[in-house]
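Participant: Sequence isn't available, so here's the structure alone:
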């Protein structure tokens, strides 16, 4: 699986990285003598889970400080604190102090030391389609497969709909993206998960992935280049991928909370959360992180934000997890046995739309993850033409490219049904997808029925039905 779907490392043409379930161990303190203070360990970030009330969270924050930690961000609305400490015994000490009873669970968010340093920052009318084609629209076979070309005869989407591109940053100067870009609601979350609204902080620095994803969602109908699935909606960049290509839990939590707080109707997540491809519930650190991330995404759903995510690029059966050989990817990978309680996040979280990838021939892309009752819908992801930084265009492949097609369709749905919330959008995406059968040549991995199977879920996402019903 590529780390962004890598973004997923980025699902398209970037090096793949996977994640495994092992305990995130803290270094043992060295002591000079009975009265010596323990030596400082590596700078690490943690999630600390508490009851979701202001009083309980404040006491848990005190527990963090009592254990020698710093509170980076605190989400009272769902009871999650992101903390930082060089105390090698932080996980024990945070629960041992006078306020430790307020801590439900605590877990490190990565296996390698924090690279970004200590602390953080202080931190309406519908656009109607026209008969004029943009110059490279004829190369976009993917838009034909999902019937976006027909949907555009009805609407290009509403300016009232804002879509979050939770990725590696978006080049807002690209001529196909600038008309639809919302800088005011854009942010970077890659400084320890603390929102950075400095002008341009949300732009890409080392990756073209987010810009490519953004073009598929909403490249403008402006006589230039290509056209996105929803060329009339607005997009914001929510940067959750650092310069090394990692998406740590605190970045993803920051990004989804920001999106919900800024009324983004749909967010696209073409990545998996590092450093584990699968976060296991029965592992101390990983279990705490799984719970923290689950809370954040559930809260965002309750606020009205639908999350759409790439299924991943490991050609792995998500419904039958057995091994993980590539995690953690920020230190030394250790092969391990896993089970279905180990989740690929955010794609396997409740309420998140999981998208598999198809080829131009309407077959499962060779790299695409699959799984009965794991895949919601499928969409084109092989050799997709879209925008690249610097005003360029290029082809990328991956479930990272499939997911934004569905994000764009959800944005069209929200445009034509503005009263729909995430659950209505989810049901409609599944209901209106075009049933797609398993391959005619038997493939034992494809199980289920034509109406719902492990390769295509409910079928190929359908943009035309999205705006007609």
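Facilitator: Arrived safely. The shown structure was predicted, so the numbers you read here are calculated from the model rather than taken from an experiment.
Participant: use CA for all of it now, contacts and neighbours both
Facilitator: OK.
Participant: And the helices in the stretch 151-300 of the chain, which stretches?
Facilitator: Using DSSP state H, counting those that start in this stretch, the helices of the stretch 151-300 of the chain run over 209-218, 249-261, 284-303.
Participant: and these, which is most packed in?
Facilitator: Looking across the helices of the stretch 151-300 of the chain with neighbours counted as mean count of other CA atoms under 10 Å, the highest average goes to helix 209-218: a mean of 31.
Participant: And it, what does it pack against?
Facilitator: The contact analysis (3 or more CA pairs under 8 Å, 6 or more residues apart in numbering; DSSP states H and E) places helix 209-218 against strand 162-167, strand 234-239, strand 384-388, helix 399-416.
Participant: what angle separates it from helix 399-416?
Facilitator: Going by axes from the mean of the first three to the mean of the last three CA atoms, to 10 degrees, helix 209-218 is angled at 40 degrees with respect to helix 399-416.
Participant: any idea how far residue 389 lies from residue 172?
Facilitator: Distance of residue 389 to residue 172, given as CA to CA, to the nearest Å: 9 Å.
Participant: nope, residue 53 is what I meant
Facilitator: Residue 53 sits 38 Å away from residue 172 when distances are taken as CA to CA.
Participant: Then residue 417?
Facilitator: To residue 172, residue 417 is 28 Å away according to CA to CA.
Participant: and these two? which has more neighbours close in?
Facilitator: Between residue 417 and residue 172, counting by other CA atoms under 10 Å, residue 172 is the more crowded of the two (26 against 15).
Participant: putting a second one here so we can go through both:
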């Protein structure tokens, strides 16, 4: 842990589990000395159990730029239309998008984005304020991710993997696509809290190199609430975990594939880190307002494990609609995340050479015998 000095104060993040029911709280504070740090931790311990304390850490959206247009091949390769034909479109499932915000007025997302929360504005003074509750996006990344997951079946633009699902926007990244571990941790806890975000699935198309104890505590809370967390495996073409995807057993780590069902050149890889593959190269989706495109009608092709992750979140939404007992407590044995991951992997195909995982298959998820 970094040692603060008066000349070089350090910002810290703590997760505090206060007495009584309810979600843990994420606290941030600045310390100017080791004694100051210890004193502030003592104050927090007077409020409740301090689950984690660490220096603030950076996180960023995980995109690999790609100018090629390939339309929506991912829906075909992962057989989403089969799931729709089987009667499953994600209706009743809430997907939290922790990202740069979501442009709620976009033609492909209109009426699908409920009130969320903006943690980034509160911590940074960013001009896109928290009065918009996460429903603005100055970067475009979150809007792109949301469209892949759940763009509506409305005869305009594209189509999301779970077009009937509800989008819960949680803004934790700014216009530059970066943010802090404390905002991500706060966002995970808020999204998983049944009295607040009430999410069934949390999409994290972001990450950083450090193993954050505050994010670990937040993911632990999400798991305790039966919320499925999916996260991008990273775009460095290495067999090295990034976080939060690297929290093995609690987060489903998603690698990226191409239209030829091959490993995307940029995707991180390796067993046991990468749990599942999903389409992530040259993906067309909704985007923020852009020059030359109509207001609330912009689209862009982007690549990255950031794009593969919402395809997986959509597939999870279809599975949860098909097998609601996974989350309502009537299915026994193992966590919700364990059951969902086992089902994803059992139905995935083909195996993607060099990725360490197979391709998610949404259609098969809607005919599988539900886990018990």
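Facilitator: Structure received. In this text the structure is predicted, and so the values were computed from the model without any measurement.
Participant: Would you report the TM-score computed for these chains?
Facilitator: The TM-score (TM-score structural alignment, normalised by the length of the second structure) is 0.81; 332 aligned residues with a CA RMSD of 2.8 Å.
Participant: circling back to that earlier point, would you format the helices and strands packed on helix 209-218 of the first structure as JSON lines with distance to residue 25 of the first structure and mean neighbour count included?
Facilitator: Formatted as JSON lines, those follow (distance: least, CA to CA, whole Å; neighbours: other CA atoms under 10 Å):
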{"stretch": "strand 162-167", "distance to residue 25 of the first structure": "29", "mean neighbour count": "31"}
{"stretch": "strand 234-239", "distance to residue 25 of the first structure": "28", "mean neighbour count": "30"}
{"stretch": "strand 384-388", "distance to residue 25 of the first structure": "40", "mean neighbour count": "26"}
{"stretch": "helix 399-416", "distance to residue 25 of the first structure": "31", "mean neighbour count": "31"}
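Participant: now those as TSV including distance to residue 324 of the first structure?
Facilitator: Formatted as TSV, these follow (distance: least, CA to CA, whole Å):
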stretch	distance to residue 324 of the first structure
strand 162-167	24
strand 234-239	27
strand 384-388	29
helix 399-416	19
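Participant: how about the ones you listed, which one is nearest residue 298 of the first structure?
Facilitator: Evaluated over these, closeness to residue 298 of the first structure peaks at strand 162-167, with 16.5 Å, by CA to CA.
Participant: The closest one maps to which residues in the second structure?
Facilitator: Mapping strand 162-167 of the first structure onto the second structure (TM-score structural alignment) gives residues 94-99.
Participant: who's in contact with the matching stretch?
Facilitator: 61, 141-142, 145-146, 165-173, 184, 187-188, 191, 197-206, 313, 317 (CA atoms under 8 Å, 6 or more residues apart in numbering).
Participant: change it to 6 Å
Facilitator: 142, 165-173, 199-204 (CA atoms under 6 Å, 6 or more residues apart in numbering).
Participant: returning to that earlier point: select, out of the helices of the stretch 151-300 of the first structure, the one closest to residue 48 of the first structure.
Facilitator: Across the helices of the stretch 151-300 of the first structure, residue 48 of the first structure has its closest neighbour in helix 284-303 (7.5 Å, CA to CA).
Participant: Now that residue 51 of the second structure has come up, it's in contact with residue 15, right?
Facilitator: Yes. Using CA atoms under 6 Å, residue 51 of the second structure is in contact with residue 15, at 5.4 Å.
Participant: who's more crowded, the two?
Facilitator: Neighbour totals were compared for residue 51 of the second structure and residue 15, and residue 15 leads with 27 against 19 (other CA under 10 Å).
Participant: Let's verify the nearest residue to that one once chain neighbours are set aside: helix, strand, or coil?
Facilitator: Closest residue in space to residue 15 of the second structure, ignoring its immediate chain neighbours: residue 26 at 4.5 Å, by CA to CA, 6 or more residues apart in numbering. Secondary structure, DSSP: H, G, I helix; E, B strand; the rest coil: residue 26 of the second structure is strand.
Participant: In contact with residue 281 of the second structure, which residues?
Facilitator: Shown in contact with residue 281 of the second structure (CA under 6 Å, 6+ apart): 258, 303.
Participant: if you set the cut-off to 10 Å instead, what comes out?
Facilitator: 64-66, 68-70, 73-74, 256-259, 263-267, 301-308 (CA atoms under 10 Å, 6 or more residues apart in numbering).
Participant: Return the subset of those residues lying in strands.
Facilitator: Residues of those located in strands (DSSP state E): 256, 257, 301, 302.
Participant: counterpart of the third one in the first structure?
Facilitator: Okay, so that is residue 301 of the second structure. Matched by TM-score structural alignment, residue 301 of the second structure corresponds to residue 395 in the first structure.
Participant: residues near its match, how many?
Facilitator: The number of residues packed near residue 395 of the first structure is 15, by other CA under 10 Å.
Participant: Assess the claim that it and residue 385 are in contact.
Facilitator: Yes. Contact criterion CA atoms under 10 Å: residue 395 of the first structure and residue 385 qualify, at 4.5 Å.
Participant: would CSV of the helices of the stretch 151-300 of the first structure with distance to residue 188 of the first structure be doable?
Facilitator: Listed next are the helices of the stretch 151-300 of the first structure as CSV, based on distance: least, CA to CA, whole Å:
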stretch, distance to residue 188 of the first structure
helix 209-218, 13
helix 249-261, 8
helix 284-303, 17
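Participant: nearest to residue 74 of the first structure, of those?
Facilitator: With respect to residue 74 of the first structure, and counting by CA to CA, the nearest of the helices of the stretch 151-300 of the first structure is helix 249-261 at 9.9 Å.
Participant: Show me what residue 144 of the first structure aligns to in the second structure.
Facilitator: Using TM-score structural alignment as the criterion, residue 144 of the first structure maps onto residue 76 of the second structure.
Participant: now that match: how far from residue 207 of the second structure?
Facilitator: To residue 207 of the second structure, residue 76 of the second structure is 28 Å away according to CA to CA.
Participant: the more surrounded of these two?
Facilitator: residue 207 (28 against 14).
Participant: if I look at the alignment partner in the first structure of the more buried one, how far off is residue 108 of the first structure?
Facilitator: In the first structure, the residue matched to residue 207 of the second structure (TM-score structural alignment) is residue 272. Counting by CA to CA, the gap from residue 272 of the first structure to residue 108 of the first structure is 17 Å.
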